[in-house]
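Trainee: Any chance you could fold what I've pasted below:
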Amino acid sequence: MGIFSRKRSSSSSSRSSDHRMPSLCGKVIMVTGGNSGLGKQSIMEFAKHEPAEIWLAARDTHRADQTVFELSRQFPNTEFKVLELDLASLDSVREAAETFLYSANRLDVLLLNARAGGSGPPAMTRDGYEGAFGVNHMGHALLTKLLMPVLLHTIRHNRNRGNVSDVHVVVVSSVMMHHAPRRGIQFDKLKTPPPKYSPFTFRCYAQSKLANTLFARRLAREYPQLTVAAVHPGVVRTNLMGVLARHEGGGGVLARLGRPISRACMASVQDGIQNQLWAATSQDVVSGEYYSHMGVKGRMNKLARDDMLAEKLWQWTEVELENYIALNTRYSD
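Mentor: From the prediction side, this is the model:
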């Protein structure tokens, strides 16, 4: 069995449980947050199938360089490149996108894996957004929009050569999105820091993960040429519950809220990456869907299905990012 060997009940999915990752020969992949955990393991699995390039986009370039050195020795047939990217700074996102666009010839897989928030005190990004929302949604949304020229160029290039035109954008969301505020996205509070460790602090992370799912849904509608998916990776040995328990003496509302989910979803890193790897490479992905497990779609609440909310978030984001989106590249046509 390959990496996609998790068995599922027939009631969950009719797809085969022995799906193998296809050849990635000649492909270019970008992974945000690839220094450790799910991102690093995903890169290692991609590398086993010998893509041409894997770009590790990360804020800590020293750690990224160490990771690339390690991976290059294990997988000499793939070129690994570090891309400095601080998702908490829109200027940094723009600079990273510009660097990539003038360096790469194509982009076949964009895996938006990095995350912030949920396990620490509230923070604001450099651009004035609540920390989790600013990194998880705004930073990734801008990166995706700025990389769109090369994503679409890759599709055209593939079609012109008679090849499969599959280009995948995978947004790592979370089942935690079900604990977003009742209105879904509290637009009036996105630029206001929540009180330290209040219930809303935890909900900020959930709100950002809901935004990830809505963004993927709307992105798929905007660009039907792409294959877009939002995925839940499983809670993989995070310290979120420990932080909350220590802060609240083990019995506070935030810890109680998270423990059942943590117990139900805890997985090894190897298991946790299967869903996002499948979504990044399988031709069975239905664009715009949210996958709770490999090949299992549709397990989301009304807020995540709300096309009006997705449209409102899309338009709000467009306005917020309008000063950053215009970027002349050699792929514009």
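Trainee: alpha carbons only for contacts and neighbour counts from here, please
Mentor: Will do.
Trainee: show me where the stretch 201-333 of the chain has strands.
Mentor: 227-231, 289-293, 296-297 (DSSP state E, counting those that start in this stretch).
Trainee: Okay, buried residues for whichever helix in the chain runs longest please.
Mentor: Assignment by DSSP state H gives helix 199-222 as the longest helix of the chain. The neighbour-count check on helix 199-222 (16 or more other C-alpha atoms under 10 Å) flags 200-220 as buried.
Trainee: Likewise for stretch 151-161?
Mentor: For stretch 151-161, using 16+ other C-alpha under 10 Å, the buried residues are Leu151, Leu152, His153, Thr154, Ile155, Asn158.
Trainee: For Val135, state which of those residues is nearest.
Mentor: Val135 has its nearest neighbour among these in Leu151, at 21.5 Å by C-alpha to C-alpha.
Trainee: how deep is the closest residue to the closest one other than its chain neighbours tucked in, by neighbour count?
Mentor: Of all residues not flanking Leu151 in the chain, Leu107 sits nearest, at 5.5 Å (C-alpha to C-alpha, 6 or more residues apart in numbering). Number of residues near Leu107 (other C-alpha atoms under 10 Å) recorded here: 27.
Trainee: can you check the one 10 residues further on too?
Mentor: Counted by other C-alpha under 10 Å, the residues lying close to Gly117 total 23.
Trainee: so which helix or strand takes in it?
Mentor: Under the criterion DSSP states H and E, no helix or strand holds Gly117.
Trainee: Touching, it and Gly131? I think so.
Mentor: Yes. If you go by C-alpha atoms under 8 Å, Gly117 and Gly131 touch, sitting 6.6 Å apart.
Trainee: quick one: contacts for the residue nearest to Ala310 when sequence neighbours are not counted?
Mentor: Leaving aside its sequence neighbours, Ala310 sits nearest to Leu214 (C-alpha to C-alpha, 6+ apart; 4.9 Å). Residues near Leu214 by C-alpha atoms under 8 Å, 6 or more residues apart in numbering: Ala304, Arg305, Asp306, Asp307, Leu309, Ala310, Leu313.
Trainee: Roughly how far does the last one sit from Ala279?
Mentor: To tie it back to what came earlier, the one meant is Leu313. Computed as C-alpha to C-alpha, to the nearest Å, the Leu313 to Ala279 distance reads 23 Å.
Trainee: State the number of residues packed around Asn35.
Mentor: By other C-alpha under 10 Å, the burial measure for Asn35, its neighbour count, is 25.
Trainee: Distance check, it against Arg305.
Mentor: Asn35 sits 32 Å away from Arg305, going by C-alpha to C-alpha.
Trainee: One more, so I can put them side by side:
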Amino acid sequence: MTGWTADRIPDQHGRVAVVTGANSGLGLVTATELARRGAHVVLAVRDTAAGERVARGIDGDTEVRELDLASLDSVRAFAAGLVVDHPAIDLLVNNAGVVLLGPRRTSADGFELQFATNVLGHFALTGLLLDALAAARAARVVGLSSITHRNAHLDFDDLLFERDYRAAAAYGRSKLATTVLGVELDRRLRAAGSPIVAVLAHPGLTRTNLTPRAWEHRGRSGRLIARLGLLATQSVERGALPQLRAATAPGVRGGQFFGPSRFWETSGPVAEARFSRDATDPAVGTRLWAAAERLTGVAYL
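Mentor: Take a look at the predicted model:
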């Protein structure tokens, strides 16, 4: 398999990179590669003991900070402490995510847990770090989407699945919302004349601990894909390449979307990926942005 690889990551010395969910899976690979190329990498993790363990195995300059994206108080505390020590941040990779099975669960703030973690926590974090990102010379924000976003729907009358809860549908909605807000962030940064670049990536079907859960409740075909995901799809090292390309490749433009290029974008070399229609609809973006501001209490751009 050819194409863009981690060996093509430019030198990152002098850059500060924040990677959420960096203690395992895609986040750990992303943090490891960025540190290997010279970045100072902040591992933003809920479990700092686990973060410290993996940081000891990374060859490079790292630090571990506590961040629970399902708690807006934690997001605010993390951001406030981070900007004191790092007033300029070059890269924010909003990688962390959860996939839930079973009954509906809620965050510390009372929101459906997948939407709270995957969407609202990252929306608030980006807004709270925006000034530090603007202080860097060529900052980027990378949002992590999923191919599941294409089959999802945003119901603004029940955005947080308070009625008729279905775990798999809620996960897909969270990934569509992440994608919509990433596209909308790019629109707003451009309108404001900001030098910050907002891009998106998805890992296709990658052998992480989240992949089987994301698919196994989507009927017979979803269960088949989940089994194939354990047997025949990408390693986590390959799955991280789209977000690493989005984060580091020269010439990346705001609003681009990277993912695998083969087998319905489940695996293969990195290329530009396909958005769903809702993901790029400005009316949907405006409406969801307003909802995210209201739910998080964080308003920006």
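Trainee: Please state their TM-score.
Mentor: Once superposed, the chains reach a TM-score of 0.86 (TM-score structural alignment, normalised by the length of the second structure), with 286 aligned residues with a C-alpha RMSD of 2.6 Å.
Trainee: circling back to that earlier point, ok, the contacts of Leu214 of the first structure vs Gln270 of the first structure, which is closest?
Mentor: Nearest member of these to Gln270 of the first structure, counting by C-alpha to C-alpha, is Ala304, at 26.9 Å.
Trainee: Check whether the closest one really touches Leu210, as I assumed.
Mentor: Yes. Using C-alpha under 8 Å, Ala304 of the first structure is in contact with Leu210, at 6.4 Å.
Trainee: more neighbours, Leu313 and Ala279 of the first structure?
Mentor: Ala279 (29 against 18).
Trainee: What's Glu52 of the second structure aligned with over in the first structure?
Mentor: Here Glu52 of the second structure is matched to Asp65 in the first structure, going by TM-score structural alignment.
Trainee: element containing that match, please.
Mentor: helix 61-74.
Trainee: Can you name the residues in contact with stretch 252-269 of the first structure?
Mentor: Contacts for stretch 252-269 of the first structure (C-alpha under 8 Å, 6+ apart): 37-38, 41, 176, 199, 202, 234-237, 241, 244-245, 248.
Trainee: go with 7 Å
Mentor: Gly37, Leu38, Pro199, Phe202, Gly234, Val235, Val236, Arg237, Met241, Leu244, Ala245 (C-alpha atoms under 7 Å, 6 or more residues apart in numbering).
Trainee: Out of the residues you listed, which sit inside helices?
Mentor: Gly37, Leu38, Pro199, Phe202, Met241, Leu244, Ala245.
Trainee: Show me which of those residues is closest to Gly298 of the first structure.
Mentor: Closest to Gly298 of the first structure, out of all of these and judged by C-alpha to C-alpha, is Leu38, at 22.8 Å.
Trainee: Give me the neighbour count for the closest one.
Mentor: Using other C-alpha under 10 Å, Leu38 of the first structure has 23 neighbouring residues.
Trainee: Give the aligned equivalent of it in the second structure.
Mentor: For Leu38 of the first structure, the residue aligned by TM-score structural alignment is Leu26.
Trainee: Just confirm its match contacts Arg238, I think it does.
Mentor: No. Counting by C-alpha atoms under 7 Å, Leu26 of the second structure stays clear of Arg238, with 9.1 Å between them.
Trainee: Helices along the first structure, start to end?
Mentor: Using DSSP H, the helices of the first structure run over 37-47, 61-74, 90-101, 131-133, 140-160, 199-222, 240-248, 253-265, 269-272, 274-281, 302-305, 307-325.
Trainee: Return the most buried member of those.
Mentor: Across the helices of the first structure, the average number of neighbours (mean count of other C-alpha atoms under 10 Å) peaks for helix 131-133, which reaches a mean of 29.
Trainee: Please tell me which residues of the second structure that one aligns onto.
Mentor: Helix 131-133 of the first structure corresponds to residues 113-115 in the second structure, going by TM-score structural alignment.
Trainee: mean deviation of the matching stretch from the first structure?
Mentor: Here stretch 113-115 of the second structure, set against the first structure after superposition, deviates by a mean of 1.0 Å using mean C-alpha distance after the TM-score superposition for the first structure.
Trainee: what does that stretch rub up against?
Mentor: Ala70, Val98, Val99, Arg105, Thr106, Ser107, Leu160, Ala170, Tyr171, Ser174.
Trainee: For the spatially closest residue to Glu162 of the second structure that is not a sequence neighbour, give me its contacts.
Mentor: Sequence neighbours aside, Glu112 is the residue nearest to Glu162 of the second structure in space, at 7.8 Å (criterion: C-alpha to C-alpha, 6+ apart). With contacts taken as C-alpha under 7 Å, 6+ apart, Glu112 of the second structure has the following neighbours: Arg104, Arg105, Thr106, Leu160, Phe161.
Trainee: from what I can see Thr148 of the second structure touches Ser174, true?
Mentor: No. Under the criterion of C-alpha under 7 Å, Thr148 of the second structure makes no contact with Ser174, lying 9.6 Å away.
Trainee: Which member of the ones in helices among the contacts of stretch 252-269 of the first structure is positioned nearest Thr317 of the first structure?
Mentor: Phe202 (22.0 Å).
Trainee: which residue in the second structure lines up with that closest one?
Mentor: Using TM-score structural alignment, Phe202 of the first structure lines up with Ala168 in the second structure.
Trainee: Would you mind listing the residues in contact with its match?
Mentor: Here Ala168 of the second structure is in contact with Ala214, His217, Arg218 (C-alpha under 7 Å, 6+ apart).
Trainee: Quick one: map Ala114 of the first structure onto the second structure.
Mentor: Alignment note (TM-score structural alignment): Ala114 of the first structure maps to Ala96 of the second structure.
Trainee: and that match, how many residues sit next to it?
Mentor: By the measure other C-alpha under 10 Å, the count of residues near Ala96 of the second structure is 26.
Trainee: Setting aside sequence neighbours, what's the nearest residue to it?
Mentor: Gly21 (4.1 Å).
Trainee: surely the one you found meets Thr30?
Mentor: No. In this structure Gly21 of the second structure lies outside contact range of Thr30 using C-alpha under 7 Å: 10.1 Å.
Trainee: Other residues contacting stretch 147-167 of the first structure?
Mentor: Contacts for stretch 147-167 of the first structure (C-alpha under 7 Å, 6+ apart): Ala97, Leu101, Arg106, Leu107, Asp108, Val109, Leu226, Thr227, Tyr331, Ser332.
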